[in-house]
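Asker: coords please:
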Amino acid sequence: MKEKRISGTLQEKNGRFYMVVRMPTPAGQYRQKWISTGLPVTGNKRKAKQMLDSKLIELQEQLDEQQRRAGWAVADVGEILFVALIDRWLRRKRLELAPTTIEGYERILVRLRPYFARLNLVTNAVSPAVIEGYVDFLIKEGLSANTVRHHLTLLKSVFNDEIRNGAPILNPVKCVKGPKNETFEANTYTIDEVGALFDLFRGDPLDDIVQIAVLYGLRRSEILGLRWLDIDFERRVFHVRHKVVQVKVDGVWQLIRSNDLKTEASRRSFPLSDAMRERLLARKAAAEARRAADEGYSDADAAYVFVDQNGVLLWPNYVTDHFRHKMAASTLPKLRFHDLRHTCATILLQNGCSLREIQAYLGHATYMTTTRYAHVDGKSKQHALDLLGEVLFENTNETQEDNK
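Answerer: Just a heads-up that it's a prediction; the model follows:
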């Protein structure tokens, strides 16, 4: 494909110099643009020429950046190898999205890219039948229906990005029906089991973290993102407005600290219970004592609540791995750290909280998410049956009394 270049000349108009720039269009044609230099013709030709040269360089750099982002002319996209199109899509997304999102895409591409590289197809040859073959491959690999749908979403995005840029191609993923979503079932604890869990972690580095996860239903990233400035001990309230996540960037694990929470609904406040207030005050005092006594104590993460004995912020994977190790050595039913959040939701539901209240408490963006997390058990159904029976039979008895 011939490289598109911007050219220009100087023209005189009404006694002043104008730059007349010839610019390529996406359709492969050219248009002219008149740009005033503001310089009188007399005695300013050299200066006007310098202005023209600078403007042409500026405009060419802008065009090169656009072409770099686009990669190829839209008319040629269909003849490009599909794996090259995927790579370009990922380069573009790296400039637009958070590292945590990119890490999720890269996990999908571990399977997706080699599969399509083996097929060696150009973009126009990627048909609905080819996509269906990929779905069958993923299912045979043992991936869940939800994970397969994530793969399809990524593929759909690759095509949609090119279509939005004007590429004359179709999106074959739209013709492929993904596997049916599986029913979400999380493991949760009863109140008695929660008590045993608290006993298990008493005195452990995760003691306070486990307590907060169950009592407030916070995500791991939200707990580790708690800072002392987020806690108002006087007003007995704390705010969720910061997170800490662990992502792999170019093969290296990194901590990402951010105020960009999962959803806007995640930004919320909680009353501080008396017990948790005392726990956090004790934790703060212990950290200050270690800082005063140990010259090697790090102040780099002093703003954060959950640091280790040396003042270093706890990493998310440490929390998950240590929790799993501790649970494996116990006789309690096995569950993941994130299931503590589900446990919080379920206990709230069992004790009379409405789903709308639980939605706000957990920081869910949608009501439907809450219905997946809060598990209605026999106790909740019995409560509903008691209410319904009370109303129905009370009305029936009143009617029978009236008829006597």
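Asker: rest of the way, CA atoms for contacts and neighbours
Answerer: OK.
Asker: so residue 39 sits in a strand?
Answerer: Yes: counting by DSSP: H, G, I helix; E, B strand; the rest coil, residue 39 is part of a strand.
Asker: That one is in contact with residue 12, isn't it?
Answerer: No: at 10.1 Å, residue 39 does not count as touching residue 12 under the criterion of CA atoms under 8 Å.
Asker: quick one, strands of the stretch 101-250 of the chain?
Answerer: For the stretch 101-250 of the chain, applying DSSP state E, counting those that start in this stretch gives strands covering 231-232, 237-240, 243-249.
Asker: how about these in TSV, adding mean neighbour count?
Answerer: Shown next, in TSV, are these (neighbours: other CA atoms under 10 Å):
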stretch	mean neighbour count
strand 231-232	18
strand 237-240	18
strand 243-249	18
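Asker: For residue 142, which of these is the nearest?
Answerer: In terms of CA to CA, the element of the strands of the stretch 101-250 of the chain nearest to residue 142 is strand 243-249, at 24.2 Å.
Asker: here's the other one to compare against:
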Amino acid sequence: MKTKVTGYLTQKHGFYYVVLNLPTDEKGKRNRKTLSTGLSTDRNATKAKALLLTMIREANAGEEVRGVNERQPKSQNKTEDERWNSPWPGMLFSDYLEFWLQWKRKSWEEVTYSGYCQNVRSWIEPYFAKRKVRLNEITVLDIEMFYTHEINQRGVSGNTVLHYHANIRKALSDAAKLKLIPYNPAAEVERPKKDNFVASYYSADELMEVLPIFANTKMELPVMLAAFYGLRRSEVIGLQWSAIDFERKIVTISRTFERINVDGKMVDVSK
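Answerer: Model prediction:
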């Protein structure tokens, strides 16, 4: 009687994998095969279980069973959900970036996630999507040409390009860890040069002209705190009465407050 193939799901690096228990070989040695589902562990349990049953059924029918990355066609006719949850080497780099944002979201703070989304969705994704660069085909030259385009065509600063570089390098590093690409090409890209920051300040005379403009408005106190104590906006807004020691005349900056855009929604974040 032919032994039936069984299997189960396992998790690794934030993704579901199928482990098939195949019939023993001629020497009676147990044979197992691990296959990628391409599904992240975030809200994909039902899909993973369905794929497990499909692979078991195919194996018992004598068909060759392959992981999702091996099954993927080169066609780009994928639904939004498939692009985000089923990474594969031949997918567009822009689609992989969107998957990466969703996959790593829980490991980042809201402020970090918001900043990554701003860079990736506004500038990095559109550039590479227009050129149809695939994840497993992206080169050092592709990345350097993007930086050149941003500096020469859009006139962005070297500091901004450094942020883009950090995003791209981390995204491709994670792709290499998932075995979607053999190595990280961004690691070989020459690091963009950082611009020297030259701060500018209001003089005492200029402050005397500015302060009356905000007198008797809700902005008067924040402007005065920023002007006299050099506080950042987030530090001024984050001030609470408990941070002020009236007896010793000390103000302790222990909390900040920001309002950021997360997936189209304004979210208040305090630290």
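Asker: I'd like the strands of the stretch 101-250 of the first structure written out as a markdown table, with distance to residue 379 of the first structure added.
Answerer: Listed next are the strands of the stretch 101-250 of the first structure as a markdown table, based on distance: least, CA to CA, whole Å:
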| stretch | distance to residue 379 of the first structure |
| --- | --- |
| strand 231-232 | 36 |
| strand 237-240 | 32 |
| strand 243-249 | 35 |
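Asker: Would you tell me which of those gets closest to residue 378 of the first structure?
Answerer: Nearest of these (CA to CA): strand 237-240, 32.9 Å.
Asker: Which part of the second structure matches that closest one?
Answerer: The aligned range for strand 237-240 of the first structure in the second structure is 250-253, by TM-score structural alignment.
Asker: next one: the matching stretch to chain centre, how far?
Answerer: In terms of CA atoms, centre = their mean, to the nearest Å, the centre of stretch 250-253 of the second structure is found 35 Å from the chain centre.
Asker: For residue 107 of the first structure, find the nearest of the strands of the stretch 101-250 of the first structure.
Answerer: strand 243-249 (10.2 Å).
Asker: helices and strands around that closest one, which ones?
Answerer: helix 99-119, helix 220-224, strand 252-258, helix 316-328 (3 or more CA pairs under 8 Å, 6 or more residues apart in numbering; DSSP states H and E).
Asker: What is the corresponding segment of the second structure for the last one?
Answerer: Residues of the second structure offer no counterpart to helix 316-328 of the first structure, counting by TM-score structural alignment.
Asker: Pull out the buried residues from the next helix-or-strand element following that helix.
Answerer: Toward the C-terminal end, the helix or strand that comes next after helix 316-328 of the first structure (DSSP states H and E) is helix 339-350. Neighbour-count burial for helix 339-350 of the first structure flags 339, 340, 341, 342, 343, 344, 345, 346, 347, 348, 349, 350 (criterion: 16 or more other CA atoms under 10 Å).
Asker: Turn those residues into CSV, including distance to residue 367 of the first structure.
Answerer: Converted to CSV, the buried residues of helix 339-350 of the first structure look like this (distance: CA to CA, whole Å):
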residue, distance to residue 367 of the first structure
339, 19
340, 19
341, 16
342, 15
343, 17
344, 16
345, 13
346, 15
347, 17
348, 15
349, 14
350, 17
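Asker: ok, these vs residue 368 of the first structure, which is closest?
Answerer: Nearest to residue 368 of the first structure among these, with distances taken as CA to CA, is residue 345, at 13.4 Å.
Asker: any idea what that closest one aligns with in the second structure?
Answerer: In the second structure, no residue is paired with residue 345 of the first structure, using TM-score structural alignment.
Asker: Residue 345 of the first structure and residue 217 touch, don't they?
Answerer: Yes: look at residue 345 of the first structure against residue 217 with CA under 8 Å: they come within range, at 7.1 Å.
Asker: overlap in contacts of those two?
Answerer: residue 362 (CA atoms under 8 Å, 6 or more residues apart in numbering).
Asker: Distance check, residue 116 of the first structure against residue 158 of the first structure.
Answerer: Counting by CA to CA, to the nearest Å, the gap from residue 116 of the first structure to residue 158 of the first structure is 13 Å.
Asker: and what of residue 386 of the first structure?
Answerer: 53 Å.
Asker: who's more crowded, these two?
Answerer: Just comparing residue 386 of the first structure and residue 158: by other CA atoms under 10 Å the higher neighbour count belongs to residue 158, 20 against 12.
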